[in-house]
Each structure stands twice: as structure tokens, then as C-alpha cells.
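# Can you look at this prediction? I've put the sequence above it.
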Amino acid sequence: MMMPLAALFLSSQMVVAVADGPPNLKFEPGCRHLAQLDLTIDPSYKNCVQEEKSARTQLSREWAKFSAADRTRCVAETNMTPGVAPSYVEVLECLNMARDVENTAGTNRKR
């Protein structure tokens, strides 16, 4: 039986996500798109690229601290939306939120 295209896409991302380090994301198209929007945040391409590179550096340092399941899920989620560029900032935020939820759940169990 052939694997559905969506399942194949997601499974290919999962292989990348559990690797020794963060995936290689092509975030530049997303930064170009943001630079064209009129937002209240700094929409400059240069600022966006700097934030993405900073997030990638932080992910590189902290990657092993996150669970493999969370890494897989967060990378898959940032690659899910067609036409939207993936983002290291989104992956990092997703992983930090997952860790916060786990920490909160652990604290609540101790009470």
C-alpha cells in the first residue's frame, strides 16, 4: 500500500527532527515576506534573519535538553503550513512551551 503524501512529508521531517542537532530550515523566504508586511514589530529583513540565526544558535546549544518527541512535533509543526516558511524562532518557542508545560505538570504532581 502506498503511503499518503502528507504522511510521507511528516515522516521525512521526523527523521530530521531527532537528529543530533536542529534541522536546517530555509527561513529566508519567511523573512522576505515579513519585510513586505506593515507590522508594528520591526519588519526588516535584516532583523528577521538576525532573530532566526540567534534562535538557531540557541537551539544548537539546547537541542539535547528537549525530548525527542517534542523536537519531532515542533519541527513538523513549523513545516506543516503550505506556503509558509519554517522558522527557528517558532521551533524554539514550541519547544520552550512544551518544556514549560512538562515542568508545570511535574510541579502540580508534587503538591
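Structure received.

# make it CA atoms for all contacts and neighbour counts henceforth
Will do.

# tell me the contacts of residue 44?
Residue 44 makes contact with 31, 34-35, according to C-alpha atoms under 8 Å, 6 or more residues apart in numbering.

# For the residue nearest the centre of the chain, which non-adjacent residue is closest in space?
Nearest to the mean C-alpha position of the chain, by C-alpha atoms, centre = their mean, lies residue 91 at 1.8 Å. The shortest distance from residue 91 to any residue other than its chain neighbours is 5.4 Å, reached at residue 74 (C-alpha to C-alpha, 6 or more residues apart in numbering).

# put this beside the first:
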Amino acid sequence: MPISISAIVVGTHLVVAAADGVPAFDISRSCKLDVAATTGPSVDQSLKNCVSDENRARQELVSQWPKFSASSKAQCIPLEGIGGDPSYVSLLTCLQMYLWDR
């Protein structure tokens, strides 16, 4: 089944547009799901720690966003939607690995 050139151009445009700014993730939901997998008396503290880690990672992403290449953003952002809820910590790690690889 051949893919038309216009479909490729449109698809490429969507990836570039998605990489223009730091994506918006629902960290409350992500953290609640992560913490739900744990047990113990410190569930509230675990949730607070998760949200705090995610917020710090997002702040770091915002400040470092221009340093990351468009190709690394195009590789890492879609990975965050695989297998669960996205994470700024995971996205930052992925993008930093591309920086270190240069």
C-alpha cells in the first residue's frame, strides 16, 4: 500500500508542530496511577513527591527546551504516550540522553 507524498508532508508537519514547545501532561493523573501501584502508609507523601519531581522536571524542560534538537524531540515526545501516562521526568531523561550522545 503506497503512501502518498502529501501524507508524509502532513505527518512531518504534525511532529514539528508538536515539538515547538514543552508538551502539557496531566501529572496529577500520572502520579496517582503510579502511586496506586504502591502500598503503604506513606501514599500521600509518595503522591506529593511524584508531583514535585514532575514539576521540577517540567521547569527544567522549559529552561532547556531550546537546547534539544527537533529530531530528539520528535523521537522522545511520542514515546511518552506508550504504555501509560506521560512523564516530564522520563521526557527530560530521553532528551538529555540525545544531548549526551552528540
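Happy to help now that I have it. Keep in mind it's a predicted model, so treat the numbers as computed, not measured.

# Quantify their similarity with the TM-score.
Scored against TM-score structural alignment, normalised by the length of structure 2, the superposed chains reach a TM-score of 0.74; 93 aligned residues with a C-alpha RMSD of 3.0 Å.

# Of the contacts of residue 44 of structure 1, which is the nearest to residue 87 of structure 1?
residue 31 (9.2 Å; C-alpha to C-alpha).

# Comparing whatever helix or strand that closest one lives in with structure 2, how large is the average distance?
Element membership for residue 31 of structure 1, per DSSP states H and E: helix 28-36. For helix 28-36 of structure 1, the mean deviation from structure 2 after alignment is 1.3 Å (mean C-alpha distance after the TM-score superposition for structure 1).

# Give the aligned range of whichever helix or strand comes after that helix in structure 2.
Per DSSP H and E, the first helix or strand lying C-terminal to helix 28-36 of structure 1 is helix 45-62. Counting by TM-score structural alignment, helix 45-62 of structure 1 falls onto residues 47-64 of structure 2.

# Need the residues that contact the matching stretch.
Taking C-alpha under 8 Å, 6+ apart as the rule, stretch 47-64 of structure 2 contacts 22, 27-28, 31-32, 35, 87-89, 92.

# cool, stretch 93-107 of structure 1 as well?
Stretch 93-107 of structure 1 has contacts (C-alpha under 8 Å, 6+ apart) with 66, 70-71, 74.

# Stretch 18-33 of structure 2 too?
Applying C-alpha under 8 Å, 6+ apart, the contact partners of stretch 18-33 of structure 2 are 47, 50-51, 54, 58, 61-62, 65, 70, 73-74, 77, 85-88.

# Generate a PyMOL selection restricted to the buried subset of the residues you listed.
Of the contacts of stretch 18-33 of structure 2, the buried ones can be selected in PyMOL as follows, counting by 16 or more other C-alpha atoms under 10 Å:
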select buried, resi 47+50+51+54+58+61+65+70+73+74+77+86+87+88
